Structure formats: structure tokens, C-alpha cells
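Visitor: my questions concern the predicted model and sequence given below.
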Amino acid sequence: MIRSLLVVAEKETYQILHTRSLLLSALVFAVVFGGMSVPGAGTSGADRFETLLFTVVLMLGLFSGYLFSGQAFLREKQDGSIETLLSSPLTIQELWVGKVLGVTVPAYLIALISAGLMIGASLLVPLAGDGLGQFWSGELLVHLLVVVPCSIAAVVGLLGLSQLLLGMRENRVIGIVMVLLMVSLLSTARSLASVAGEITWMTEGAMLLAVLSMLLITVVLTRLLSRERIVMTLP
């Protein structure tokens, strides 16, 4: 079963990485909202920049996950190729897990690229405070290596579930709301960072617990999926 899941995940990752327009859109957001957000925050101090790093990297990862989930779930409903997948020996839940993994990997790579751009840009911008040493705190490493990918997987899983369960019209409405929400949050990331304050182990633990709970609930909700229900939502 694990090998079959990895095959599905590899297929989705390959298609995303070879869809130039989709990949370019995610990279543009990583550059515009990642690296270019640093100069404006340079005079705010290293503490505020660290919080900005936490906030923007997570949001860019989630936004990339949203962009890529449409490639993995909606596109196959639009062109009808999902019917071929539904006839495979894999269960619906296994297909869902494989697709979630396949979307999470490239979205997480975009998040890491944005983190690298922000840290690289900060080397060129004078920061008030103690400098870059604290950027490599344990909280930041746990955030980047654990919380961010788990958050992307949770959001992608929920989006994928809704994209499989709902019709195309409902998914268009969800898509518009998601785009407006993500762009608004990214545009106000600096303000959110200022409000968020210092990131602590308690904050990271609470975020991880919430994300894992969301992922677990979504896994349970996948029981609602069935071949018949998905076919009925095809255009």
C-alpha cells in the first residue's frame, strides 16, 4: 500500500513541477511576499523580523498548497481523467492520501524557498537588534521543519476533500474566497507579525496540536468519499 501511495504522490509532484505556469505563479508570490517584504521590516528589529519570517513562510506554503491542490484534484475532475483513477485497485482514501502528499511536497519546497529568500534579503538589510543569530532558534527550526509541512498537509487535505465532494460551481466559490483571503493575509503579513509578538514553544505546540487535530478530523471525514459521489459531481 505504501508503495502505491508513493506512486500517486510522485505522479502529482511530477505534474506540478512540470506545469510551468503554476510553478511560476507560486515562485512569483514567494519573491514578492517573501524576499521583498524584508526591506520594509528592516528597521523594526530582529525580533519583529523573526515573527515576520514565521508568518510569511507559513502563509506562502499554504497559498502554494492551495494553488497546487487544484492541479491534483480539480483538474482531473474537469478533464474526466479521475474516472480512470477511480477504477484503480486503490481505495478513495488511499488516492486522497497520495494526492495530499504529492501536493504538500512542492508547496513545502516553495515555503523553504521563501524562507531562504527572506533570510538572504535580511543579510542585505540592516536590522535593529541582535542580528541573525536568533533566527536559528529551536522554535524557528521546529516551525520550518514540522509545523509548516504539517499545516500545508492539513489545509491541502481539507481542500482536496472539498474538491472531491463538491461540484465545480461550489469549488469555484471556495476558490475565489481562498484567493482573496490568502492575498489579504499576505498583504497584511507585516501587521500580523507585529500583533503576533514573540514566538514561543507554547505557541508552536498549540499550532501543531491544532494542525494535527484538523488533519485527523479531515481523515475521518474522508469516509464520506465514494466513487459514486465523486462521479456525480463531474461536469
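Guide: Perfect, I can see it now.
Visitor: okay, CA-based contacts and neighbour counts for the rest of this
Guide: OK.
Visitor: can you give me the helices in the chain?
Guide: Ranges of helices in the chain, per DSSP state H, are 2-17, 20-33, 38-41, 46-69, 75-78, 82-86, 92-122, 138-142, 148-165, 168-187, 189-196, 201-221, 227-232.
Visitor: can I get these in a markdown table with mean neighbour count?
Guide: A markdown table is the format used below for those (neighbours: other CA atoms under 10 Å):
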| stretch | mean neighbour count |
| --- | --- |
| helix 2-17 | 17 |
| helix 20-33 | 16 |
| helix 38-41 | 18 |
| helix 46-69 | 25 |
| helix 75-78 | 16 |
| helix 82-86 | 15 |
| helix 92-122 | 23 |
| helix 138-142 | 16 |
| helix 148-165 | 24 |
| helix 168-187 | 14 |
| helix 189-196 | 16 |
| helix 201-221 | 15 |
| helix 227-232 | 14 |
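Visitor: nearest spatial neighbour of the residue nearest the centre of the chain, skipping sequence neighbours?
Guide: Closest to where the C-alpha atoms of the chain average out (CA atoms, centre = their mean) is L62, at 2.7 Å. Using CA to CA, 6 or more residues apart in numbering and skipping the chain neighbours, the partner closest in space to L62 is I152 (5.3 Å).
Visitor: alongside the first one, take a look at this:
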Amino acid sequence: MPETVEIRRAADRALTATSWLTSRHSFSFGDHYDPDNTHHGLLLVNNEDIVEPAGGFDTHPHRDMEIVTWVLQGALAHQDSGGNRGVIYPGLAQRMSAGSGILHSEKNDSATEPVHFVQMWVIPDDTAISPSYQQHEIEDKLLTGAPATIASGIPGSNAAIGLHNRSAALHVSRLEPGDTIGLPSAPYLHLFVPRGRLTVEGLSAPEAEVSTGDAVRFTDTDGRQLAAKEQSEILIWEMHARLAG
């Protein structure tokens, strides 16, 4: 199958806005349903959230979902019915496996500063597994330049945290202007730019340039190159399967 590249611009995302939350959705989410935009590969949710000081999500349930949270700025306090507590901050990878069912809350840990994060969901290989939680701090030097694998279920991966999906991995990279990196080769790849500006090899202007809030969905990609035009941070989902249907 030939490679396809679909660019989704930041302004085209659905928006949920309340007094304490600004949430932008790369895929259908909550009240925002688009039958043509429900997932890419195995990735069901890619929400970019800003939670105001002292705000947050009250205790709510999840089931049969691998939920990965990556904080860009500020601190997010997590608490769940499994007895897990933690404060997530930039450079700390976190995964909650909802499995057979879990309750959790997520609150801004600051009374004065907003928290800005991206939350991503993929389904596990097996349903009704035991709920679990994992977090791991990653050294800044490992996040600079070549993509660091922060979460993966792919056998043989050297990841900071695990996923209960043998076909998915999340990579993160922080780039300085002029840096160039190669993307993984995979049947499905999702690139999200939470901040910065980059060019994608092989695309014509203006499509070649992606910036803050933009996403690129690749199928059957063979390691395209990215070049940073300014200081950037990117999230890359490598997926070797897709959701049925």
C-alpha cells in the first residue's frame, strides 16, 4: 500500500471550554462526534488540555483503556481507586491501565499556575486486565534530539513505562532550531506538535510546515525526516496495527 500523509491543523480540532478547562481534541471525544474522525491506527484520544489553577477532573471511571499523560508545563495531581497517588510534571512519563475498571481524579497541583498536558488513549490487547499505574522520570538529555521511547508494549522496546498493547509505542523528542530527526517506519504513525514549528520531508509548501497544535497522520511510512525551524517538542505514536472496523 502506498504511503499516505494527512495533515490535521490545530484550528480544525474540536474545542471543549469551561471556566477551568480548555481542551482541544484531535479525534472525536465526548459531545464532539465525527464518524470520519474516530481514531488513527490504535490511537483513540489525543487531547491537549489546559487546566486552570485549583481546577481539575473530579473522580470518574474508566475501563479497558491505556491512558498516557505527558505534561508540558505545570503539575498535575493524580489519585485513583487503586491507591495510586502522584504528581506529574514535565519529563515524567505516566500510564494508567484502566483494565477491569478504575476510578481516578486529575487536578491542577498549583493554586496559581495553569497545567498544560496532552492525554492519549489506546486500547489494551486484552480486556478486563487488572488495573495498574506506572510513572517514570526521564532525564532531559534523553529527550533531546533522537526520539526517546517513553511508553511501549512492542516486544524488545527499551521504554520508560510499559503498555498493554504489543503494537504501540510513544516517542518524545525536544528539538532545537536546525535539528533533524527521522521518524519510525510503521504501518500507522501519528505525529503531534504540542509546541514548535517543523518541516516534514517530501511535502510541498505550505503543507510541509507543521506547528503548534498540528498533527500528521501517516500510513505505511518509511522513516521520513523532520527538521525543526524553532524550539519544538513532538509526540510520535508508532503503531503496527489498527482498530477493527
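Guide: Nice, I can see it. Model, not experiment: these values are computed from the prediction.
Visitor: now the TM-score, please.
Guide: Here the TM-score for the pair of chains, by TM-score structural alignment, normalised by the length of structure 1, is 0.24; 102 aligned residues with a CA RMSD of 6.6 Å.
Visitor: tell me the contacts of the residue nearest to L62 of structure 1?
Guide: Applying CA atoms under 8 Å, 6 or more residues apart in numbering to I152 of structure 1 gives the contacts 61-62, 65, 104, 107-108.
Visitor: looking at the residues you listed, spot the one nearest F29 of structure 1.
Guide: Nearest to F29 of structure 1 out of these is G61 (CA to CA; 10.2 Å).
Visitor: wait, the closest one touches P106, no?
Guide: No: if you go by CA atoms under 8 Å, G61 of structure 1 and P106 don't touch, sitting 9.2 Å apart.
Visitor: isn't S194 of structure 1 up against R48?
Guide: Yes: contact criterion CA under 8 Å: S194 of structure 1 and R48 qualify, at 6.4 Å.
Visitor: now the contacts of I152 of structure 1 in JSON lines, with distance to V38 of structure 1?
Guide: Listed next are the contacts of I152 of structure 1 as JSON lines, based on distance: CA to CA, whole Å:
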{"residue": "G61", "distance to V38 of structure 1": "17"}
{"residue": "L62", "distance to V38 of structure 1": "20"}
{"residue": "G65", "distance to V38 of structure 1": "23"}
{"residue": "T104", "distance to V38 of structure 1": "25"}
{"residue": "A107", "distance to V38 of structure 1": "21"}
{"residue": "Y108", "distance to V38 of structure 1": "20"}
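Visitor: ok, of those, which one's closest to S162 of structure 1?
Guide: Using CA to CA, the shortest approach to S162 of structure 1 within the contacts of I152 of structure 1 belongs to G65, at 14.1 Å.
Visitor: so who does the closest residue in space to the closest one that isn't next to it in sequence touch?
Guide: Of all residues not flanking G65 of structure 1 in the chain, A107 sits nearest, at 5.1 Å (CA to CA, 6+ apart). Taking CA under 8 Å, 6+ apart, we find A107 of structure 1 in contact with 61-62, 64-65, 68, 152.
Visitor: could you do E106 of structure 2 as well?
Guide: The contact partners of E106 of structure 2, by CA under 8 Å, 6+ apart, come to 56-59, 76-79.
Visitor: which element, helix or strand, includes K141 of structure 2?
Guide: Taking DSSP states H and E as the definition, one finds K141 of structure 2 inside helix 140-143.
Visitor: what is the subsequent helix or strand relative to that helix?
Guide: Later in the chain than helix 140-143 of structure 2, the nearest helix or strand by DSSP H and E is strand 148-152.
Visitor: so what does the helix or strand just after that next one touch, helix or strand wise?
Guide: As assigned by DSSP H and E, the chain's next helix or strand after strand 148-152 of structure 2 is strand 161-162. For strand 161-162 of structure 2, the helices and strands in contact under the criterion 3 or more CA pairs under 8 Å, 6 or more residues apart in numbering; DSSP states H and E are strand 92-97, strand 132-137, strand 148-152.
Visitor: give me the buried stretch members for the shortest one, please.
Guide: Right, strand 148-152 of structure 2. By neighbour count on 16 or more other CA atoms under 10 Å, the buried set for strand 148-152 of structure 2 is 148-152.
Visitor: circling back to that earlier point, wait, the residue nearest to the centre of structure 1 touches A154, no?
Guide: No: using CA under 8 Å, L62 of structure 1 is not in contact with A154; the gap is 9.4 Å.
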